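Undergrad: need a structure here:
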Amino acid sequence: MKNIIKSILAIALMTGFVSCEDEQELLLTNPEGSFSITTPITGEAIVLNETTPTNPGISLTWSPMDYTTQSVVTYTVELAANGSNFASIQELGTTTNQFITIQSAQLNLAALTAGATPFAQSPVDIRIKATSGTTGTQPVYSSTLTYLITAYGCLGQYAVGAGIPSAGWNWNTPLSLICDNKILTVTATLANDTFRFFTTKGDWNTGRNYLYYANAGYKISSTLENANDGDKNFRFTGTPGAYRLKINENDKTVTVAQGTTAANSQWLVGAATPGGWSWSGSNETEFALVSNGIYEVPLKLNNGETFRVFLGNNGGDSWGLGDRNYLYYSGNGYTIDSELINANDGDKNFRYTGPTALRLLTINSVTKTITVD
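TA: Predicted coordinates:
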């Protein structure tokens, strides 16, 4: 009996020792205190420039985080949309130091992904996450820094669907639209079928269908229509072949242009158009061939002003490459929209009499009609 009692006491003592050791090990993994970002301070700002992508976008320093263990502490820089409580995190870098520099190009992409407005000062939230090398330690977060970033460019998008044969309805080979100053462009072969745009590769939940753009006030080329399927996708109805596809988020237009270059296009110049009577830069408006015999463009037309159709563009002043005025079309039997009249000026230009607004101008040389929708 004595031996049994001794054994029970021994087990109890051993259990006590193990419990103490476990508790001590648990305590060893606990952090002590807190830490904070030292520089920069909340409210500091930077203007990023696409010509210097490797320049520092932000240089961070912070106070150390004290863990009771002597293991290495790892710090991770996290960025999120301002006021989002870091619901969606982007990791910018990891280090064992108490400082790090993030290059401009990386910071720019992260800011845009977090919803920053290009070329406008936008706040983002940044914090540091600390973890120790001891297994089972919980992360500790620094104070939050609100940094003001003026980003450049814009985020690219993607398109998939049977209307884009090279992509299809999968993410193996999505069509990538390159973004520059909020204008997304791509060249692709289009078929008479459906497709949809996406902001994030591989994520079906980020789709932007026909209704998304229509409800946002975009003017869309007539060869792209609402498929009226379950997802309200785009359907391409033009002549199958190679096209240049463009989403202009500044002017709120979605356009298609036949061919891989502008060789098939005509051009609009005049005070009624956004660029006025000028060929400087890209002031002229491309009047694209969207299907066989049909030229079309969505653009802002100015009430009471004039314009003319030009047949060529050599990259400079192209007045002498051929043009077509109101009299050319009326004299060749075209039915012309009532909002377009003969200006009766020296060149017999078109005069637009409708409201100043985003309109869809179409010249159909097959049916001999000119319409403004």
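
Undergrad: alpha carbons only for contacts and neighbour counts from here, please
TA: Fine.

Undergrad: for the residue most central in space within the chain, which non-adjacent residue is spatially closest?
TA: Closest residue to the average C-alpha location of the chain: Leu155 at 3.0 Å, with C-alpha atoms, centre = their mean. Nearest in space to Leu155, with sequence neighbours left out and distances taken as C-alpha to C-alpha, 6 or more residues apart in numbering, is Cys179 at 5.9 Å.

Undergrad: check which helices and strands the helix or strand encompassing the one you found sits against.
TA: With secondary structure defined by DSSP states H and E, Cys179 is part of strand 175-180. Taking 3 or more C-alpha pairs under 8 Å, 6 or more residues apart in numbering; DSSP states H and E as contact, the helices and strands that strand 175-180 lies on are strand 157-160, strand 183-190.

Undergrad: mean neighbour count, the ones you listed: which tops it?
TA: For these, the stretch with the most neighbours on average is strand 157-160, a mean of 24; neighbours defined as mean count of other C-alpha atoms under 10 Å.

Undergrad: list the helices and strands it packs on?
TA: If you count contacts as 3+ C-alpha pairs under 8 Å, 6+ apart, strand 157-160 packs onto strand 175-180, strand 194-198.

Undergrad: show me what contacts the residue nearest to the centre of the chain?
TA: Leu155 makes contact with Leu109, Leu112, Thr113, Ile178, Cys179, Lys182, Thr199 under the criterion C-alpha atoms under 8 Å, 6 or more residues apart in numbering.

Undergrad: another one to check against the first:
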Amino acid sequence: MKNIFKLSTLAMLIMSVVSCNSDDITVIEASKAAVLTSPEAGTVFVFDKTKATEVATTFKWDAAQYVGAPVAITYEVEMAKSGTDFKNPATISITSNKSIAVTVGELNAAAQNCGLTPFAAQDADIRIKSYVGEGGIAQYSNVIKVSITSYSAWDNWGLIGSATPNGWNDPDTNLDYDIATKKYSYKGPLVVGEYKFRLDDKWDTNYGDDGNNLTLEAGGANIPITVAGNYTIIVDFTAKTYTITKD
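TA: Have a look, this model is predicted:
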């Protein structure tokens, strides 16, 4: 009987505690999303990898609101390629404040993570995501569209010359980079004429081929194309060699 009494008393105590706790539960509900106010829609960003640590812009927004007891709100600044409806967003920064300064490097990394093509002006959408607690109810701000020209983690080599699609005019025809082989390539049309390789759309660093023997020399001679057609060019700027094949 004593054991039964003890068990009954324990059960009543547990029920009492649960009852008290249930009375103390506070329901937090989303009320109003943040409003992104800066930078302005249409802002143009052209990133320079030599200035990666400099502040690119400061994001500012009006606070989100939640109904319930006072809670700490977490904000995430998100970026996505325009037209994707934020299916693959990149997080630029996380804060509990209503503004945050971000560097060129941080914005550039987000641009790469959300799928923007390096060295080309592309539109990106930016919004503020707010939530409370871990995985709490999320609210999303208005979306602003900006233009971003990002840089890649590798050097920006290109083709220039009368044989190339843009002739001797800027910008260069960019070369693609293969992370695995660490080589650059171009696959496309060339016309009768000449071409060279240069870095960052400038003549400061450029390569030609003095002997037309598939080796590169700094400031070397223009490389001739004698037959128009589609070509594949593969370049190793470390070994200073290249191959060119008519497809």
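
Undergrad: got a TM-score for the pair?
TA: For this chain pair, the superposition-based TM-score is 0.62 by TM-score structural alignment, normalised by the length of the second structure; 193 aligned residues with a C-alpha RMSD of 3.9 Å.

Undergrad: thinking again about what came up before, so the residue nearest to Leu155 of the first structure sits against Thr185, correct?
TA: Yes - if you go by C-alpha atoms under 8 Å, Cys179 of the first structure and Thr185 touch, sitting 6.7 Å apart.

Undergrad: quick check, Lys51 of the second structure in contact with Leu107.
TA: No - contact between Lys51 of the second structure and Leu107 fails when scored by C-alpha under 8 Å: they sit 11.8 Å apart.

Undergrad: settle it for me: which of these two has more neighbours?
TA: For Lys51 of the second structure and Leu107, the more surrounded residue by other C-alpha atoms under 10 Å is Leu107, and the numbers stand at 24 against 12.

Undergrad: which residue in the first structure aligns with the more buried one?
TA: With TM-score structural alignment as the criterion, the equivalent of Leu107 of the second structure in the first structure is Leu107.

Undergrad: surely Val18 of the second structure forms part of a helix?
TA: Yes - read with DSSP: H, G, I helix; E, B strand; the rest coil, Val18 of the second structure is one of the residues of a helix.

Undergrad: just give me the neighbour total for it.
TA: Residues contacting Val18 of the second structure under the criterion other C-alpha under 10 Å number 12.

Undergrad: now do the contacts for it.
TA: In this structure, Val18 of the second structure makes contact with no residue, judged by C-alpha under 8 Å, 6+ apart.

Undergrad: can you give me the strands in the stretch 201-350 of the first structure?
TA: Secondary structure of the stretch 201-350 of the first structure (DSSP state E, counting those that start in this stretch): strands at 207-208, 219-220, 224-226, 234-236, 241-248, 253-258, 266-269, 285-291, 294-301, 306-310, 323-324, 335-336, 340-342, 350-352.

Undergrad: with distance to Thr15 of the first structure added, can I get those in TSV?
TA: Formatted as TSV, the strands of the stretch 201-350 of the first structure follow (distance: least, C-alpha to C-alpha, whole Å):
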stretch	distance to Thr15 of the first structure
strand 207-208	59
strand 219-220	75
strand 224-226	72
strand 234-236	69
strand 241-248	70
strand 253-258	73
strand 266-269	88
strand 285-291	82
strand 294-301	80
strand 306-310	93
strand 323-324	97
strand 335-336	96
strand 340-342	95
strand 350-352	93
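
Undergrad: go through these and name the closest to Val47 of the first structure.
TA: When the strands of the stretch 201-350 of the first structure are compared for distance to Val47 of the first structure using C-alpha to C-alpha, the nearest one is strand 241-248, at 23.6 Å.

Undergrad: now do the buried residues in that closest one.
TA: Taking 16 or more other C-alpha atoms under 10 Å as the neighbour-count basis, strand 241-248 of the first structure is seen to contain the buried residues Ala242, Tyr243, Arg244, Leu245, Lys246, Ile247, Asn248.
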